[in-house]
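Chemist: From the sequence below, what's the structure:
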Amino acid sequence: MKNQRKIDRCLNCGRSLPDFENYCPDCGQENKDQKVPVGVFLEELITSLFSFDGKFIRTLGVFLFKPGTLTRSFNSGQRKKYTHPIRLYLIFSLFYFFIIGFIIPKDMVDRILTSREISASEEIQQEIEDKISESEREELTKLQQAVIKEIPNTNPDHSDSVANTLSWKELRFLSIDPEVSVETFSDTLEKSAYAFDLGFSAEKRRAFIANSNLFVSQSVKNLPLMMLVLLPIFALFVHVLYSKRQHFYIENLILGFHLHAFAYALYGLVILINHTFSIQNNWLAEIAFVLVTTYAYVAILRLFKQHWFRTLIKFWVLGIGYFLVLLAGMGLELYLSLLLL
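Modeler: You can find the predicted model right below:
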């Protein structure tokens, strides 16, 4: 590929270049044609990110079975021996969030809320609806709409009782019906079992119910960014806990890249196995949690070389603190995803 794309002059400084020159002697720019088709550009991008060369294979063995070794090697100056920590993090975070995005159903909110409403009578009603014709089903839907629209004009007590019996599916239907005003929908929502406020306007609450599936998709897309933002906070916790040690903050950030990459690799694999083989039990997830926790503890123990009990105390302080930050970050991420609807 490189030989086919060499040119006779440097695109940066204009110096003439013989065919055997891979780099310009004057400015150092690589001797290759930068104008390439989209296919070649994407091929080079994917290759640069995911090329599994000998270095990556060597890194993988150390990464999986020798906690802390990659971090110690990188911080000691061995930058070319193993795959760069950021690249390792990107590979396994992309793997993990791809699995999450692939497995989580787009209508997850609908499924969760609808599954809680199912009762024996509703199952019978569903069987009846399945047996009626399409035209009869449309007539039934129109009749239900007409009844729901009349709710605000009926006796208040009766209105409350009808609103409380609204299913999530009916509430969603109301939210997307252009003939239902914002005031009418807001009043019905407040009297239903799904009332919520969170400081949002009536329009925003209606938008959430109407676009609950989009909300799930948006939240999943924002997760990688949220975790990347929280990673420096993890490094800061480690830096504070080991402030008496002579080390730089960036060294703790490298540790964070490696620990998070390992968690992504293991949790992603477990989620993939559970989904592929339809495993309902959580025993694999529990084993993965123990392995990730043990891996992180051993890595910190080897890096800072303190007594195992003292390290254990600091490790639990780190775990609890970071867990609380994760919860706060997740709540903020969901809140922002809702605002962006």
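Chemist: Only C-alpha atoms from now on, for both contacts and neighbour counts.
Modeler: Fine.
Chemist: so how far is residue 39 from residue 185?
Modeler: The spacing between residue 185 and residue 39, counted by Cα to Cα, to the nearest Å, is 50 Å.
Chemist: Which of those two has more residues huddled nearby?
Modeler: Set residue 185 next to residue 39 and count neighbours by other Cα atoms under 10 Å: residue 185 wins out with 21 against 9.
Chemist: other SSEs contacting the one helix or strand that one maps to?
Modeler: Assigned by DSSP states H and E, residue 185 falls within helix 182-191. When contacts are defined as 3 or more Cα pairs under 8 Å, 6 or more residues apart in numbering; DSSP states H and E, helix 182-191 packs onto helix 156-164, helix 168-176, helix 202-210.
Chemist: repeat that for 6 Å
Modeler: Contact partners of helix 182-191 among helices and strands, from 3 or more Cα pairs under 6 Å, 6 or more residues apart in numbering; DSSP states H and E: helix 156-164.
Chemist: what separates the residue nearest to residue 322 when sequence neighbours are not counted from residue 317, distance-wise?
Modeler: Of all residues not flanking residue 322 in the chain, residue 234 sits nearest, at 6.4 Å (Cα to Cα, 6 or more residues apart in numbering). Separation of residue 234 from residue 317 (Cα to Cα) stands at 12 Å.
Chemist: picking that back up, pull the number of nearby residues for the residue nearest to residue 322.
Modeler: 23.
Chemist: Next: residue 304.
Modeler: Using other Cα under 10 Å, the number of residues around residue 304 comes to 14.
Chemist: Now the helix or strand containing residue 320: buried residues?
Modeler: Taking DSSP H and E as the criterion, residue 320 maps to helix 308-339. Residues 311-312, 314-315, 318-319, 322, 326, 329-330, 333-334, 337-338 are the ones in helix 308-339 that count as buried (16 or more other Cα atoms under 10 Å).
Chemist: next one: stretch 227-246
Modeler: By 16+ other Cα under 10 Å, the buried positions in stretch 227-246 come out as 227, 230, 231, 232, 233, 234, 235, 236, 237, 238, 239, 242.
Chemist: Please generate a structure for the following sequence too, so the two can be compared:
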Amino acid sequence: MSKEKLRKDKTCLNCNHAVIERFCPNCGQENTKTSKSFHNLFVHFFEDLTHYDNAFWRTIFYLFFKPAALTIAYLSGKRLSFLAPIRLYIFISFITFLLISLFPLDSAVKSETKKDQVIVPSLDSLHIEEKSVDGLTKVGILSQKNNDTIKKILQQTEEIDKKEVADFGYKSINELDSIQKNGTEKVKVTSTEYWFLKKWLAVKEENTNEEIIEKFSDSFTNNLPKVLFMYMPVFALILWLFHHKKKWVYFDNGIFTLHYFSFLLLLILILFFINKFFLLFDSTPILEWIHFSIKAVGTFWMIYYFFPAHRRFYKEKIMISLFKSSAIIIINLLIITVLVVLFALYTYINIH
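Modeler: Presented below is the predicted three-dimensional model:
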């Protein structure tokens, strides 16, 4: 129930109907003051999105611990007791990708990696050449043993740098164009390979390895919610094709899909923060075992969840439900794999 002050005027601002109590009996609008603080706007937005009462927490509990119970209750008519499916999905999707973008995991992983690894600086950062090392040895500043050690480190660094460049054998676009124009048929590449290599070399010329990885990761993460949202109708269509068309209309399968995808996003968010929590502590065998156990349970629940949800919702025999569930999961995994590859390619094309 809202705690905002009511207007003294009992005429509804929306439909001019007489308001006896707090809400207009004609249109349902609350008869409160129109001027609000930023805090009130934010709270009002959150309340509208989640209802911010028992319905929200009841929905989350059912979603996480009672597979398909939320869908069954919603389709049976109990709609005010739970959050609407589309609103639930939008809220969880928004929170999940917002928090993941605000608290990236790679920075935590990098800081942990630096504790356990010795970082070898590049040749450019050291400004050291083998000739200068030989010179220091000749004048007696460095021993021959230290000379050999430094040379070995520099050679390893050069090899690492060469591997990180990943130029596929071409140093520049000009070199690629020259080979493609003047080279023999044996060294030429196909038109598809040429397009890919030219795009890659253009990206390499304008960005460092770190910038490419960062831009690719950011673009992939930012566009993933759109891909998931666009894929849900496909998932619902596959469910519809596997079940009785008259008993289960497409709308019913769509509600099941919204709840299932909301569950997946919620569990991904929980596992994400569990992972970040354990990164705050120094690694010990006990903590690693606890962390692994929690991730194993979460991963198992993510995979297993669909099977009881499918059986309870569609009310089929165990073996039939198991067969259909397995087939649906396999088909969707194949489609998702293709979509991820295409999405990664799209992300790659749009790196500047």
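Chemist: TM-score for this pair?
Modeler: With the length set by TM-score structural alignment, normalised by the length of the first structure, the two chains reach a TM-score of 0.68; 287 aligned residues with a Cα RMSD of 4.1 Å.
Chemist: that older thread, okay, the buried residues of helix 308-339 of the first structure in JSON lines with distance to residue 148 of the first structure next?
Modeler: Below are these laid out as JSON lines (distance: Cα to Cα, whole Å):
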{"residue": "311", "distance to residue 148 of the first structure": "62"}
{"residue": "312", "distance to residue 148 of the first structure": "59"}
{"residue": "314", "distance to residue 148 of the first structure": "58"}
{"residue": "315", "distance to residue 148 of the first structure": "56"}
{"residue": "318", "distance to residue 148 of the first structure": "52"}
{"residue": "319", "distance to residue 148 of the first structure": "50"}
{"residue": "322", "distance to residue 148 of the first structure": "47"}
{"residue": "326", "distance to residue 148 of the first structure": "41"}
{"residue": "329", "distance to residue 148 of the first structure": "39"}
{"residue": "330", "distance to residue 148 of the first structure": "36"}
{"residue": "333", "distance to residue 148 of the first structure": "34"}
{"residue": "334", "distance to residue 148 of the first structure": "31"}
{"residue": "337", "distance to residue 148 of the first structure": "30"}
{"residue": "338", "distance to residue 148 of the first structure": "27"}
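Chemist: roughly how far apart are the residue nearest to residue 322 of the first structure and residue 255 of the first structure?
Modeler: In terms of Cα to Cα, residue 234 of the first structure sits 9 Å off from residue 255 of the first structure.
Chemist: Equivalent analysis for residue 20 of the first structure, please.
Modeler: From residue 20 of the first structure to residue 255 of the first structure the distance is 42 Å (Cα to Cα).
Chemist: Residue 237 of the first structure too?
Modeler: Using Cα to Cα, residue 237 of the first structure is found at 12 Å from residue 255 of the first structure.
Chemist: just residue 129 of the first structure next, same as before
Modeler: To residue 255 of the first structure, residue 129 of the first structure is 57 Å away according to Cα to Cα.
Chemist: For those two, indicate the residue with more neighbours.
Modeler: More neighbours surround residue 255 than the other of residue 129 of the first structure and residue 255, with 26 against 14 (other Cα under 10 Å).
Chemist: hey, where'd the helices end up in the stretch 1-150 of the second structure?
Modeler: Along the stretch 1-150 of the second structure, counting by DSSP state H, counting those that start in this stretch, helices occupy 38-50, 54-65, 69-75, 85-102, 105-116, 123-126, 130-138, 144-165.
Chemist: winner for burial among those?
Modeler: Burial of these is given as mean neighbour count (mean count of other Cα atoms under 10 Å); helix 69-75 ranks first at a mean of 19.
Chemist: In the first structure, what range does that helix match?
Modeler: Mapped onto the first structure using TM-score structural alignment, helix 69-75 of the second structure covers residues 69-75.
Chemist: List of residues touching the matching stretch?
Modeler: The contact list for stretch 69-75 of the first structure, computed with Cα atoms under 6 Å, 6 or more residues apart in numbering, reads residue 255.
Chemist: Same check on stretch 243-256 of the first structure?
Modeler: Residues contacting stretch 243-256 of the first structure (Cα under 6 Å, 6+ apart): 71, 235.
Chemist: gap between the two ends of it?
Modeler: From start residue to end residue, stretch 243-256 of the first structure stretches across 16 Å - Cα to Cα.
Chemist: Just give me how far that stretch sits from the chain centre.
Modeler: Its chain's C-alpha centre and that of stretch 243-256 of the first structure lie 26 Å apart, by Cα atoms, centre = their mean, to the nearest Å.
Chemist: what's the mean distance for stretch 215-233 of the second structure versus the first structure?
Modeler: Its matched residues in the first structure lie on average 1.1 Å from stretch 215-233 of the second structure after superposition (mean Cα distance after the TM-score superposition for the first structure).
Chemist: To clarify, my last question referred to stretch 256-270 of the second structure.
Modeler: With mean Cα distance after the TM-score superposition for the first structure, stretch 256-270 of the second structure departs from the first structure by a mean of 1.9 Å once superposed.
Chemist: any chance of the buried residues of stretch 227-246 of the first structure in CSV, with distance to residue 97 of the first structure too?
Modeler: Listed next are those as CSV, based on distance: Cα to Cα, whole Å:
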residue, distance to residue 97 of the first structure
227, 11
230, 16
231, 16
232, 19
233, 20
234, 20
235, 22
236, 24
237, 25
238, 25
239, 28
242, 31
